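Student: what follows is a predicted structure for the sequence shown.
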Amino acid sequence: MTRITADELARAKSILETITESYEHTVVGQAGLRQSLMIALMTGGHILLESVPGLAKTTAAKALADSVSASFKRIQCTPDLLPSDIIGSQVFDYATSSFSTQLGPVHANFVLLDEINRSSAKTQSAMLEAMQERQTTIGGEVFALPHPFLVLATQNPIEQEGTYHLPEAQLDRFLLKEVLDYPAFAEEIEILGRLESGVYDLPDDRDPSQPVDVAPSVTIDDVLFLQAITKRVFLDDSITNYIVSAVYVTRHAGQYIGEELAGCIEYGASPRASIAFSRAARARALLSGRDHVLPEDVKALRHVVLRHRIILNFEAIADNIVPETVIDAVFDAVQAP
């Protein structure tokens, strides 16, 4: 693998700064969400977002798509949503007495699946093919999804009635899981200030006759360049051992973090967690302007990579023990290089 040159690093920095500027033109705060979205964009991974309503999940996804001149689709998941509503279907044309294929909304660069846990298992499995195989099958014909392709799925932790539990096999395919919190006091003041000053409008208040103020954007080719250069960020063998050691401890926790916390773990993380750490840490290093990964990159990503991969048992959930507590104990038990 060839090392990243100074010119390539400078170009990557310029592209990332342009995307960030465009994103922050629309979204106030949510620094963790911005980092996760950028990492997903740079690695081609998918994100699971969990938060109460009204915390700008849709706005953030749309802002990122606009910043890179990409197509964006939003799908509201409901119990009666069918796989064909997402991937598309064949439609009979009476004029020609033949079938034509109508592609569904999943055929976009950025797809927001709102409240994914409200869709049925059959619909979730259709999305699983799209996320993992980067393709859909309609009437026996395979249709490749556009590149880049990024799924942002949301779930509401408050309303659980009428929802379908996401199986662990599908959770594991999300590169990161970000949990959003309410904005800080000053950030909420800034949100209202932007609305009052007309920096941006709510959709219901926007005058369709007026041009939309679009911040500087980059091209899809720039995104593909970022994805290619992210794979070339240097990952030392000592960092690889650090990653694998942490993931290994989640599967043999009793030997490292004490019986009480170890007893909370039903299942540890799979090798996909190690792969996710490797990919995400490279992206975070590049976001920081570096061509090499540091142990701090891995540790900073521990919650977003592992919180949906470590499965706690019923007793831990009943005692209000959260995955982050176990994850912190795991990393405290592993010696950083």
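Tutor: Yes, it's here. Residues are numbered from 1 along each chain as shown.
Student: use CA for all of it now, contacts and neighbours both
Tutor: OK.
Student: now Gln35. Nearest residue, chain neighbours left out?
Tutor: Excluding its sequence neighbours, the residue lying closest to Gln35 (C-alpha to C-alpha, 6 or more residues apart in numbering) is Arg284, at 7.9 Å.
Student: ditto for Gln155
Tutor: Glu115 (4.3 Å).
Student: the one you found and Arg74 touch, don't they?
Tutor: No - the criterion here is C-alpha atoms under 8 Å, and Glu115 misses it with Arg74 at 10.9 Å.
Student: and the helices in the stretch 51-200 of the chain?
Tutor: Counting by DSSP state H, counting those that start in this stretch, the stretch 51-200 of the chain has helices at residues 57-67, 83-87, 121-133, 168-171, 185-197.
Student: highest mean neighbour count out of those helices?
Tutor: Greatest average neighbour count among the helices of the stretch 51-200 of the chain goes to helix 57-67 (a mean of 21), per mean count of other C-alpha atoms under 10 Å.
Student: who touches it?
Tutor: 19, 22-23, 26-27, 34, 37, 49, 71-72, 109-110, 112, 152, 154, 215-218 (C-alpha atoms under 8 Å, 6 or more residues apart in numbering).
Student: next: stretch 262-277.
Tutor: Contacts of stretch 262-277 (C-alpha under 8 Å, 6+ apart): 172-173, 175-176, 243-244, 247-248, 250-254, 298, 301, 305-306, 309-313, 315-316, 326.
Student: likewise stretch 100-113?
Tutor: By C-alpha under 8 Å, 6+ apart, the residues outside stretch 100-113 that reach it are 58, 61, 65, 70-77, 84-93, 130, 138, 145-154.
Student: pull out the buried members of those.
Tutor: Those of the contacts of stretch 100-113 that meet the buried threshold are 61, 65, 70-75, 77, 84-89, 130, 138, 145-154, by 16 or more other C-alpha atoms under 10 Å.
Student: among these, which ones are in strands?
Tutor: Among those, the members found in strands (DSSP state E) are Phe72, Lys73, Arg74, Ile75, Gly88, Ser89, Ile138, Leu150, Val151, Leu152, Ala153, Thr154.
Student: right, and the helices of the stretch 51-200 of the chain - which one's nearest Ala333?
Tutor: When the helices of the stretch 51-200 of the chain are compared by C-alpha to C-alpha, helix 168-171 sits nearest Ala333, at 25.5 Å.
Student: want to compare, so here's the second one:
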Amino acid sequence: MLPDPSTSGLVQPRAQAYPEPGKDALGELVEITARVRTAIESVVTGRPGLAELTVAILLAEGHLLIEDVPGVGKTTLAKALAKSIDCQVGRIQFTPDLLPSDLTGVNIFRTGTHEFEFRAGPVFSNIVIGDEINRASPKTQSALLECMEEGQTTVDGTTHTLPHPFLVVATQNPVEMEGTYPLPEAQRDRFMARITVGYPDLDAELLMLERQEAVSPLAHLTPVTNGATILRLAGLVRSLYASPSVKRYVLLLVAATREHQGLRLGASPRASLQLLRAAKAMAAMSGRDHVLPDDVQRLARPVLAHRLILTTESRLGAVTAEAIVDEIVERTPVPPLDPADRRR
């Protein structure tokens, strides 16, 4: 049987009409997200902007893919986000022998009652940490597709609804590393953003040595908010105003990826929607009740680059998807703001 929502700490989805956010609501959002960012930055040091982008994806109700070489803090970042929010957390260590049922759950036959009982897997959590997702087989990776897109999973013909909020934070090593499988294009498209952690500078790494010489800072990290609050703030983000000119700018950027000569496959319509949602979250975290083109430009690289497939010529020429996104942003003109935007 599934865990009782009243005792498991899961926040169940509910239909609710969210009003347009007022100044007080935005002020609360800015304050709470600042606390979450501070909690993350107390653990992951020397990477400015990383915590802000991570929290923006959380508020936009997207999923986050963290890609980098081993040992730079990918899993630590995912754990820091999970520990800063008081909600149920599931962790999956992906390995080549992991089965889809190890993620979603399995029906167990009880001889005493002569009935099948569903034993929920780790995806039945508010935040799911998938460590080294590209070390599992494509079949197991694909088990997350329905979960990430529809917030549900189907086991033996029965559909089970996942809790809300629901966020997958997956880490992966570069595909050139030994024992990795490239993620299918369909699964990469379901991650709202991909970020890289990178190496810290010398001062930040020295601070890390001093802080973690005796004990991990994760051990002292306490929640600064809860899942119900995050769900409410995500509703406020959805109601932020985006003018027709900003929406057109999003579409122009995405359309340019489909026509670029260096790309074999551009961004999907899902990318347009997720870029706008992420821009709304970034605007709300800045205390604004409307989206600006600056928000879209800031998020274009992490939201679009991992969805693009380069041509053979681009790969041989050492051209990256990130460089192409930067080029598109630079040469795509920003539409003039609507009068309503100027009054805000």
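Tutor: Nice, I can see it. Keep in mind it's a predicted model, so treat the numbers as computed, not measured.
Student: on that earlier part again, can you lay out the helices of the stretch 51-200 of the first structure as JSON lines showing distance to Val233 of the first structure?
Tutor: Below are the helices of the stretch 51-200 of the first structure laid out as JSON lines (distance: least, C-alpha to C-alpha, whole Å):
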{"stretch": "helix 57-67", "distance to Val233 of the first structure": "23"}
{"stretch": "helix 83-87", "distance to Val233 of the first structure": "34"}
{"stretch": "helix 121-133", "distance to Val233 of the first structure": "24"}
{"stretch": "helix 168-171", "distance to Val233 of the first structure": "27"}
{"stretch": "helix 185-197", "distance to Val233 of the first structure": "34"}
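Student: closest to Phe234 of the first structure out of the ones you listed?
Tutor: helix 121-133 (25.6 Å).
Student: state the number of residues packed around Asp326 of the second structure.
Tutor: Close neighbours of Asp326 of the second structure, defined as other C-alpha atoms under 10 Å, add up to 14.
Student: report the separation between the aligned partner of Ala63 of the first structure in the second structure and Ser216 of the second structure.
Tutor: Aligned counterpart of Ala63 of the first structure in the second structure: Ala80 (TM-score structural alignment). Ala80 of the second structure sits 11 Å away from Ser216 of the second structure, going by C-alpha to C-alpha, to the nearest Å.
Student: still on that earlier bit, which element is the aligned partner of the residue nearest to Gln35 of the first structure in the second structure on?
Tutor: Counting by TM-score structural alignment, Arg284 of the first structure lines up with Met282 in the second structure. Applying DSSP states H and E as the criterion places Met282 of the second structure in helix 269-285.
Student: have a look at how far, on average, that helix is from the first structure.
Tutor: Overlaying the first structure shows helix 269-285 of the second structure at a mean distance of 0.9 Å from the equivalent residues (mean C-alpha distance after the TM-score superposition for the first structure).
Student: so the following helix or strand past that helix matches what in the first structure?
Tutor: Sequence-wise, the next helix or strand downstream of helix 269-285 of the second structure (DSSP H and E) is helix 293-304. Mapped onto the first structure using TM-score structural alignment, helix 293-304 of the second structure covers residues 295-306.
Student: who touches that stretch?
Tutor: In contact with stretch 295-306 of the first structure (C-alpha under 8 Å, 6+ apart) are residues 175-178, 239, 242-243, 269, 273, 276-277, 280-281, 284-285, 324, 327, 331, 336-337.
Student: select only the buried ones of the residues you listed in ChimeraX?
Tutor: To isolate the buried members of the contacts of stretch 295-306 of the first structure in ChimeraX, using 16+ other C-alpha under 10 Å:
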select :175,176,177,178,239,242,243,269,273,276,277,280,281,284,285,324,327,331,336
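Student: which parts of stretch 121-129 of the second structure are buried?
Tutor: Neighbour-count burial for stretch 121-129 of the second structure [16+ other C-alpha under 10 Å]: Gly121, Pro122, Val123, Phe124, Ser125, Asn126, Ile127, Val128, Ile129.
Student: for stretch 300-318 of the first structure, same thing?
Tutor: Result for stretch 300-318 of the first structure [16+ other C-alpha under 10 Å]: buried residues 301-312, 316.
Student: return the closest of the residues you listed with respect to Glu187 of the first structure.
Tutor: Val304 (22.8 Å).
Student: how close does that closest one sit to Met127 of the first structure?
Tutor: Taking C-alpha to C-alpha, one finds Val304 of the first structure at 21 Å from Met127 of the first structure.
Student: and if you look at Ser197 of the first structure?
Tutor: Taken as C-alpha to C-alpha, the span from Ser197 of the first structure to Met127 of the first structure is 40 Å.
Student: now tabulate the buried residues of stretch 300-318 of the first structure in CSV and tack on distance to Ile15 of the first structure.
Tutor: Putting those into CSV (distance: C-alpha to C-alpha, whole Å) gives the following:
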residue, distance to Ile15 of the first structure
Leu301, 22
Arg302, 26
His303, 27
Val304, 24
Val305, 25
Leu306, 29
Arg307, 30
His308, 30
Arg309, 32
Ile310, 34
Ile311, 37
Leu312, 40
Ala316, 44
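Student: looking at the residues you listed, spot the one nearest Glu159 of the first structure.
Tutor: Closest to Glu159 of the first structure, out of all of these and judged by C-alpha to C-alpha, is His308, at 18.8 Å.
Student: run the angle between the longest helix along the second structure and helix 269-285 for me.
Tutor: Taking DSSP state H as the criterion, the second structure has its longest helix at helix 23-41. Calculated by axes from the mean of the first three to the mean of the last three C-alpha atoms, to 10 degrees, helix 23-41 of the second structure forms an angle of 100 degrees with helix 269-285.
Student: which parts of helix 23-41 of the second structure are buried?
Tutor: By 16+ other C-alpha under 10 Å, the buried positions in helix 23-41 of the second structure come out as 25-27, 29-30, 32-41.
Student: what's the matching range in the first structure for it?
Tutor: Mapped onto the first structure using TM-score structural alignment, helix 23-41 of the second structure spans residues 6-24.
Student: repeat that for stretch 133-142 of the second structure.
Tutor: Going by TM-score structural alignment, stretch 133-142 of the second structure sits over residues 116-125 in the first structure.
Student: not counting its own residues, what contacts the matching stretch?
Tutor: Contacts for stretch 116-125 of the first structure (C-alpha under 8 Å, 6+ apart): 77-83, 153-155, 162-166.
Student: ok, and the most crowded of the residues you listed?
Tutor: Neighbours here mean other C-alpha under 10 Å. Within those, the largest count is held by Thr154, at 26 neighbours.
Student: now do the contacts for that residue.
Tutor: Counted by C-alpha under 8 Å, 6+ apart, Thr154 of the first structure has contacts Leu48, Leu49, Glu50, Ser51, Lys57, Leu112, Leu113, Asp114, Glu115, Ile116.
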